[in-house]
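Novice: Need coordinates for the below:
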Amino acid sequence: MREIFKFRPVSFSWVAIHPEPKGVIQFIGGAFFGTFPTVFYRYFLQELFEEGYTIIALPFRFSFRHWSIAIDLLKEQEVLRQELSEIASRLGYRQDVYQDKANYFWLGHSLGCKYIALLEFLSGEHWKQITESCVERNAYQQIETTISNAGLESASILAQPSLLIAPDISNTESAIPIRAIARFLDRVGLGVLPTREQTQCFIERSQLFNLTAMISFDKDTLAGSENDQFKDKQIRENSDVLWLIEQLKTRKFPILHKELPGKHLEPLGVRAGNYIVDLNPFDKFIKSLRCRMLEGYATQFLAQLRLRQSKIEDDSEPIKTVTTNLGNPELSKL
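Specialist: Reported below is the predicted structural model:
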């Protein structure tokens, strides 16, 4: 059956339904660009679609209350599971894949990765005890009330793999670069919640994050890079990429990671002939597709995460390394 890459509105998302899906990718991008994911991330999402995935593009909603956004993403997944089955049935496509939660992947870029990390944390059985130890009592009560009002006490993304691209565990200063204003908002309780420090506390004390992969970029000054380990103390402390590598490398299944050439907005772009145009004059703007490795590594990491997922289900099977011939010798080094 011929694959037709076409986004259609479903619930609050945009969905490209694959006729023979091997999985479902739920994508959320970064601030501003993630508001129009079908435009700014079009090439990236189309390449993943052509690899055999149904794509759900979740438009970014700006707010300083990151808990509520993360929980809304979980609510959307529950709605879409039923909607996608019905649409696939009408189109004569495979529909069985949509009912099994294990077939869903989470993929984020920049701030979108923070929401995915919060959902992963909430999927652990000890999240309440950990939250109480990481935040003030009144903040914990607000979180519990938000989840209770959403009716999602038993819902989770447990055993659903996550691929984080240039993750930004945002603080108020990331959204408002004027430090005095950002600090004032934090003092009066109107800043970003959870804070970067609180989110790190959640991840550090959680037993999850075993099905996590990350792609970073060597010239990324927002999320950071693994090269930050050689820089001064302030840069090291502000590097979310470096912190996640250090924190998740000792898990039962260490984080899968690859650093590629590029800047923070590398995933953006639409195809123009043999070039990728990222619609951002402050980044690369235009680049030859022959130099682009992001989609190849993303596809391989998704396959490896699937193997880890089956390893968790059946601990008797050894994990195998997946390699794919994509015409680029660099990919064989994964």
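
Novice: okay, CA-based contacts and neighbour counts for the rest of this
Specialist: Noted.

Novice: quick one: the strands in this protein?
Specialist: Applying DSSP state E to the chain gives strands spanning 8-10, 13-16, 23-28, 53-57, 104-109, 162-165, 212-217, 256-260, 270-272, 275-277, 286-288.

Novice: Scan the protein for its longest helix.
Specialist: For the chain, the longest helix by residue count, based on DSSP state H, is helix 66-91.

Novice: Any buried residues in that helix, and which?
Specialist: Using 16 or more other Cα atoms under 10 Å as the test for burial, helix 66-91 gives 66-71, 73-77, 80-81, 84-85, 88.

Novice: ok, back up a step: so which of the strands of the chain comes closest to Glu120?
Specialist: Proximity to Glu120 (Cα to Cα) singles out strand 162-165 among the strands of the chain, at 8.7 Å.

Novice: And the closest one, what does it pack against?
Specialist: strand 104-109, helix 112-122, strand 212-217, helix 294-313 (3 or more Cα pairs under 8 Å, 6 or more residues apart in numbering; DSSP states H and E).

Novice: 10 Å - rerun?
Specialist: strand 23-28, strand 104-109, helix 112-122, strand 212-217, strand 256-260, helix 294-313 (3 or more Cα pairs under 10 Å, 6 or more residues apart in numbering; DSSP states H and E).

Novice: Please give the structure of this sequence too, so both can be compared:
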Amino acid sequence: MINNNSNDVKLSKFRDPEENFCFKAFSHSWVAINPHPKGIIQFIGSFVFGSFPINSYKYLFQNLFAQGYTIFVFRFPLTPLKFDHWKVATNLLKEEYTLRVEIIRFLTQNGKTSHNHLEIYLNDSNYYWLGHSLGCKYISLLEILSNDCEQRKLILQNSLGNRYNQKLIALLDSVDMIREKAEQEISELLSKPISINKYFIQDQPSILLAPEISNTVTINRINIPKNKPLSNFELLVSPNARETKRMITQSTNLFNLTGVISFAQDCIAKDDVTFLVQQLSLRRFLPPFHKESFGWHFEPNGIQIEYLGTCINQIFAELTQR
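Specialist: Purely as a prediction, here's the structure:
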């Protein structure tokens, strides 16, 4: 069982001998390296459960690993007072860049993979995103930031007003710095030039499980009139639910590689699922990928997840064909 407070690659492991399933700690995350990967799933979970993801989503991870995926597992911020959601989202991408370097270094130094398998980790389109509940908001923010610079600037200005400020611009610039550093380090490891897509998660499929893009688990269950001034709490959260939905609505060229899986007995994410599915129906590729399954909001934390795992695999396979 993983010690969540340890970054020691050698000691931090969870093993399933029958499936050769093993999580190792790299950087601030955990990675299950599949010996024959067909893709890399990057996972961010829900509030609370996502802070202890290895135990909370154990059976889902086992299922996805058995279907051929390497899995990157990011930790959801443990504190509920994490109001800067831009920082959380961009930190995910910085962590991904760091993990690319660490995994490629580990594989090359330990002779753990063939040349063909190593190439999978060098192709941006082989990195998939999987979120659950509020973790889906961070993936949605990365998608919003994935347009070209001018279009992104326009969307942010229109949606955020004066909250599109130097602090956010500096945060985006810091992502570019980490990406460029990762490119240099991987190039040195492999002795050949390597480039990483500078448009965030563009061309990377994503699946949102019971997506909840509100500000916290409970506060946004209250419907706020569209033209009502922002409350003090909304002003603390950046971006808040209203701004996030506005940016998604304006990102007409994005979310073409996004799928949604919802659950029939889920009352927490119901409104956000309706909004996102409606938005996906307006995108270029039709019909939208939306699957509704029996269960409740925390179904991905359960034991019987065979159907869910199969559904995730099928949707990723279809999204990659677009």
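
Novice: Please state their TM-score.
Specialist: Put the two chains on top of each other and the TM-score (TM-score structural alignment, normalised by the length of the second structure) is 0.78; 271 aligned residues with a Cα RMSD of 2.5 Å.

Novice: on that earlier part again, could you redo the strands of the first structure as TSV and give each row mean neighbour count and distance to Gln247 of the first structure?
Specialist: Formatted as TSV, those follow (neighbours: other Cα atoms under 10 Å; distance: least, Cα to Cα, whole Å):
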stretch	mean neighbour count	distance to Gln247 of the first structure
strand 8-10	13	37
strand 13-16	21	32
strand 23-28	24	23
strand 53-57	27	29
strand 104-109	26	19
strand 162-165	27	14
strand 212-217	24	12
strand 256-260	19	12
strand 270-272	17	34
strand 275-277	20	34
strand 286-288	15	33
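
Novice: Using CSV, lay out these together with distance to Thr145 of the first structure.
Specialist: Output for those, formatted as CSV (distance: least, Cα to Cα, whole Å):
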stretch, distance to Thr145 of the first structure
strand 8-10, 28
strand 13-16, 25
strand 23-28, 25
strand 53-57, 28
strand 104-109, 25
strand 162-165, 26
strand 212-217, 28
strand 256-260, 35
strand 270-272, 41
strand 275-277, 44
strand 286-288, 46
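
Novice: Can you check which of those gets nearest to Gly34 of the first structure?
Specialist: Closest to Gly34 of the first structure of the strands of the first structure is strand 23-28 (Cα to Cα; 6.4 Å).

Novice: Please say which position in the second structure Ala31 of the first structure maps to.
Specialist: Per TM-score structural alignment, the equivalent position to Ala31 of the first structure in the second structure is Phe47.

Novice: Kindly indicate which of the buried residues of helix 66-91 of the first structure lies nearest Leu164 of the first structure.
Specialist: Closest to Leu164 of the first structure, out of all of the buried residues of helix 66-91 of the first structure and judged by Cα to Cα, is Ala70, at 14.9 Å.

Novice: how about the closest one, what's its partner in the second structure?
Specialist: With TM-score structural alignment as the criterion, Ala70 of the first structure pairs with Ala89.

Novice: So for its match, what's the nearest residue that isn't a sequence neighbour?
Specialist: Tyr138 (4.7 Å; Cα to Cα, 6 or more residues apart in numbering).

Novice: can you pull the contacts of the aligned residue in the first structure for the one you found?
Specialist: Here Tyr138 of the second structure is matched to Tyr115 in the first structure, going by TM-score structural alignment. Residues near Tyr115 of the first structure by Cα atoms under 10 Å, 6 or more residues apart in numbering: 28, 66-73, 108, 121, 169.

Novice: And the furthest pair within those residues?
Specialist: Using Cα to Cα, the contacts of Tyr115 of the first structure span at most 18.2 Å, a distance reached by Asp72 and Ile169.

Novice: Could you tell me how many residues sit around Phe202 of the first structure?
Specialist: 23 (other Cα atoms under 10 Å).

Novice: need the contact list for the residue mapped onto it from the second structure.
Specialist: Under the alignment (TM-score structural alignment), Phe202 of the first structure maps onto Met247 of the second structure. Each residue near Met247 of the second structure by Cα under 10 Å, 6+ apart is listed here: 140-141, 144-145, 152, 155-160, 239, 241.

Novice: Quick one: buried ones out of the residues you listed?
Specialist: By 16+ other Cα under 10 Å, these give 140-141, 144-145, 152, 155-156, 159-160, 239, 241 as buried.

Novice: residues contacting the residue nearest to Thr299 of the first structure when sequence neighbours are not counted?
Specialist: Distance criterion Cα to Cα, 6+ apart; nearest residue to Thr299 of the first structure, sequence neighbours excluded, is Leu48 at 7.0 Å. By Cα under 10 Å, 6+ apart, the contact list for Leu48 of the first structure reads 25, 54-55, 295-296, 298-299, 302.

Novice: so which of the residues you listed persist in the second structure?
Specialist: Mapped onto the second structure and checked by both residues aligned by TM-score structural alignment, their matches' Cα atoms under 10 Å, the contacts of Leu48 of the first structure keep the contacts 25, 54-55, 295-296, 298-299.

Novice: For Asp240 of the first structure, state which of those is nearest.
Specialist: The shortest approach to Asp240 of the first structure among these belongs to Ala298, at 19.2 Å (Cα to Cα).

Novice: Quick check: Glu18 of the second structure vs Phe52 of the second structure, distance?
Specialist: 23 Å (Cα to Cα, to the nearest Å).

Novice: which of the two has more neighbours?
Specialist: Neighbours per residue, other Cα under 10 Å: of Glu18 of the second structure and Phe52, the larger number sits with Phe52, 20 against 6.

Novice: Now the terminal residues of stretch 218-236 of the first structure, how far apart.
Specialist: The straight-line separation of the ends of stretch 218-236 of the first structure (Cα to Cα) is 14 Å.
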